[in-house]
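Participant: here is a sequence together with a model predicted from it:
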Amino acid sequence: MESTIEAYIHKIVSELHCGEEEKKDMIDEIKDHLYLLIQEYKEDGYSNEVAINKALETFGEQKQLARGLQTSISPFHKICKITTGIFFGLYVLILFLKFFLERMILTATIAKSGDFFNPHVAIPENFTGVFDIEYIHLNANFLPFKTTLQYIMNADSYNVSIIIENTIGNALVFLPLGIFLPLLFSKCHSLLKVSITVTIIILVIESLQLLLCVGQFDVDDIILGTIGSSIGFFCFLFFRRIKNEITAIRRIEKEL
């Protein structure tokens, strides 16, 4: 039943946003309280298994305990999370405006003037719809780094601002996701999970752009966006480490 106790404690601590040292201290403190409860139930005549189950039940529901502990560790955590959520919402809105609404409005404005030219995608003759093979061939790139290498090899043929926007810009626009995801979602505290999540998000954006005729699908955008979010995640780790070190120094100063 030791594994049951470990799993119970892990569920509580995994929900906390704090340093590793604080988590270790919290684990030890919870264990001490649980084992005292278990011992009391065993002294009352309960078997070890029943005593453990009753102790866990008495101790409380894990998510509720995690919220209480988080408040004690960081009183302003809830406010910070709400603020971060608001900024994340604004960021998502900006992405929607940039990749969809702005382009839809421009296309509709051009069409209203009587010109059926689409500035975002190449429309083939005898266009039958977004699943037209010729349309996909003209507006989709599935070969990694093909577009990026084209910009590099033929730099003289492109405006510098276009090259920067479609390479460095594609990485920077998704950099904030590498910061927002681990701040808002406890399950996104590893580079692998952040990278997978961002890859799926950009894949959806690229696919919708192609289906809505407001942009081209390019696997390079997915790669560059994922690289950008990874940089953002390392920024998150860097600032979290600084915060944890400051917290550790303050704790030592209090003990002294």
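Facilitator: In hand now; what should we look at? Numbering: from 1, shown residues only.
Participant: alpha carbons only for contacts and neighbour counts from here, please
Facilitator: OK.
Participant: and the helix or strand containing V92, what's buried?
Facilitator: Using DSSP states H and E, V92 falls within helix 77-96. By 16 or more other C-alpha atoms under 10 Å, the buried positions in helix 77-96 come out as 88, 91.
Participant: run the angle between the helix or strand just after it and helix 77-96 for me.
Facilitator: Using DSSP H and E, the next helix or strand after helix 77-96 towards the C-terminus is helix 102-112. Going by axes from the mean of the first three to the mean of the last three C-alpha atoms, to 10 degrees, helix 102-112 is angled at 30 degrees with respect to helix 77-96.
Participant: and the next element down the chain from helix 102-112?
Facilitator: The element immediately downstream of helix 102-112 (helix or strand, assigned by DSSP H and E) is helix 133-139.
Participant: ok, now how distant is T109 from E102?
Facilitator: Counting by C-alpha to C-alpha, to the nearest Å, the gap between T109 and E102 amounts to 11 Å.
Participant: and the lengthiest helix in the chain, how far out from the chain's middle?
Facilitator: Scanning the chain for the longest helix, with DSSP state H as the assignment, gives helix 219-255. From the chain centre to the centre of helix 219-255 is a distance of 13 Å (C-alpha atoms, centre = their mean, to the nearest Å).
Participant: who are the packing partners of that helix?
Facilitator: Helix 219-255 makes packing contacts with helix 146-153, helix 168-172, helix 177-184, helix 191-211 when contacts are defined by 3 or more C-alpha pairs under 8 Å, 6 or more residues apart in numbering; DSSP states H and E.
Participant: who are the neighbours in contact with K54?
Facilitator: By C-alpha atoms under 8 Å, 6 or more residues apart in numbering, the residues touching K54 are 38, 41.
Participant: comparison target below:
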Amino acid sequence: MKLEEYVDQVVNGLPCSRREKQDVKDELLDHVTSMKQELMEEGYAEQEAAALAIQRFGPVAELKSQLAASMPLIDKYVRKWVLALFGLYVAACSYLLLLSPDRWHRRRFTLEWKERMLRHGAPEYTYIFQNTKPMRTLFDYVFHYEHYSAYTIAYNLLGNIALFMPLGLLLPLLFASFRNRHRVFFTALFASLAIEFLQFWLALGSFDVDDLLLNVLGGLCGYGLFRAGAAFVYRQRSREADKSFSTLS
């Protein structure tokens, strides 16, 4: 078997993009060719050296299985698009939560309200724009649901969860160091806390500790989706490797 044929069989079917597959092929062919040259320098004939180099690298199915197992969930070319998607997600969140014209329009009302309450000697009413008691807002939606529209309840509950799901999904997909639920938990917590603080400090929204709980829950839900997707991908790769091994053995 020629070296090119051997490398083609190994690379064919690897779980990666065409460009990444070509990179793996070029690198593997370079290593096999280098070993062949070393064997020829030791006195082996060209065909014998090629056969011995292939033998030392191992059977096609075994090497393919090892390469497939070592491949990242997304290769470096696809990763660029996912990284761009993550940047778009951060930009969209920044706009919706801090930069939208609607928030800055409501800011004027919030500042005027606080100023009016202070002028009338009722500073306690300036705290209607914050909630520091866990579950207070959630219980209010449950036990006094008749005071709110279905849209308001869904927007504030499901919206806060859905908002942070991409964070829990994309971070571990892009960075192996975030493939840990504790890191995702604290990242979601600190990101949500920063947003809540900025909204309150700039009078762009209310500070609500229940939003923190829902945001963190959303981040963990996104991480759960990542774990389920990763398990599915690795299981499929294992099946493909077993199928390839049984076909070539």
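Facilitator: Looks like it arrived, so ask away. Because the structure is a prediction, the values reported are computed rather than measured.
Participant: return the most buried member of the helices and strands packed on helix 219-255 of the first structure.
Facilitator: Counting by mean count of other C-alpha atoms under 10 Å, helix 177-184 has the highest mean neighbour count of these, with a mean of 22.
Participant: which bit of the second structure covers it?
Facilitator: Under TM-score structural alignment, helix 177-184 of the first structure corresponds to residues 167-174 of the second structure.
Participant: need the counterpart of M71 of the second structure in the first structure.
Facilitator: Under the alignment (TM-score structural alignment), M71 of the second structure pairs with I73 of the first structure.
Participant: now do the longest helix of the first structure against helix 191-211, angle only.
Facilitator: 140 degrees.
Participant: read off where helix 219-255 of the first structure ends up in the second structure.
Facilitator: Mapping helix 219-255 of the first structure onto the second structure (TM-score structural alignment) gives residues 209-245.
Participant: L56 of the first structure contacts H33, correct?
Facilitator: No: with contacts counted by C-alpha atoms under 8 Å, L56 of the first structure stays clear of H33, the gap being 10.3 Å.
Participant: which residue packs closest to F226 of the second structure, ignoring adjacent ones?
Facilitator: Of all residues not flanking F226 of the second structure in the chain, L169 sits nearest, at 5.2 Å (C-alpha to C-alpha, 6 or more residues apart in numbering).
Participant: ok, that neighbour touching L225?
Facilitator: Yes: if you go by C-alpha under 8 Å, L169 of the second structure and L225 touch, sitting 6.5 Å apart.
Participant: distance from the helix holding V92 of the first structure to the second structure after superposition?
Facilitator: Compared with the second structure after fitting, helix 77-96 of the first structure deviates on average by 0.8 Å (mean C-alpha distance after the TM-score superposition for the first structure).
Participant: need the contact list for the residue nearest the centre of the first structure.
Facilitator: What sits nearest the mean C-alpha location of the first structure, by C-alpha atoms, centre = their mean, is L181, with 2.5 Å. By C-alpha under 8 Å, 6+ apart, the contact set of L181 of the first structure is 188, 194.
Participant: with the one 3 residues further on instead?
Facilitator: Residues near L184 of the first structure by C-alpha under 8 Å, 6+ apart: 81, 84-85.
Participant: overlap between these and the second structure?
Facilitator: Compared against the second structure with both residues aligned by TM-score structural alignment, their matches' C-alpha atoms under 8 Å, the contacts of L184 of the first structure retain 81, 84-85.
Participant: looking at this, L73 of the second structure is in a strand?
Facilitator: No: residue state for L73 of the second structure (DSSP: H, G, I helix; E, B strand; the rest coil) corresponds to coil; a strand is not indicated.
Participant: separation between it and E46 of the second structure?
Facilitator: According to C-alpha to C-alpha, L73 of the second structure stands 38 Å off from E46 of the second structure.
Participant: and these two? Which one has more around it.
Facilitator: L73 (18 against 14; other C-alpha atoms under 10 Å).
Participant: so who does the more buried one touch?
Facilitator: 173, 230, 233.
Participant: and the residues you listed, which is closest to G219 of the second structure?
Facilitator: Nearest to G219 of the second structure among the contacts of L73 of the second structure, counting by C-alpha to C-alpha, is L173 at 13.1 Å.
Participant: for the closest one, list the residues it contacts.
Facilitator: Taking C-alpha under 8 Å, 6+ apart as the criterion, L173 of the second structure is in contact with 73-74, 179, 226.
Participant: how about CSV for these, with distance to Q9 of the second structure added?
Facilitator: Formatted as CSV, the contacts of L173 of the second structure follow (distance: C-alpha to C-alpha, whole Å):
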residue, distance to Q9 of the second structure
L73, 22
I74, 22
R179, 32
F226, 31
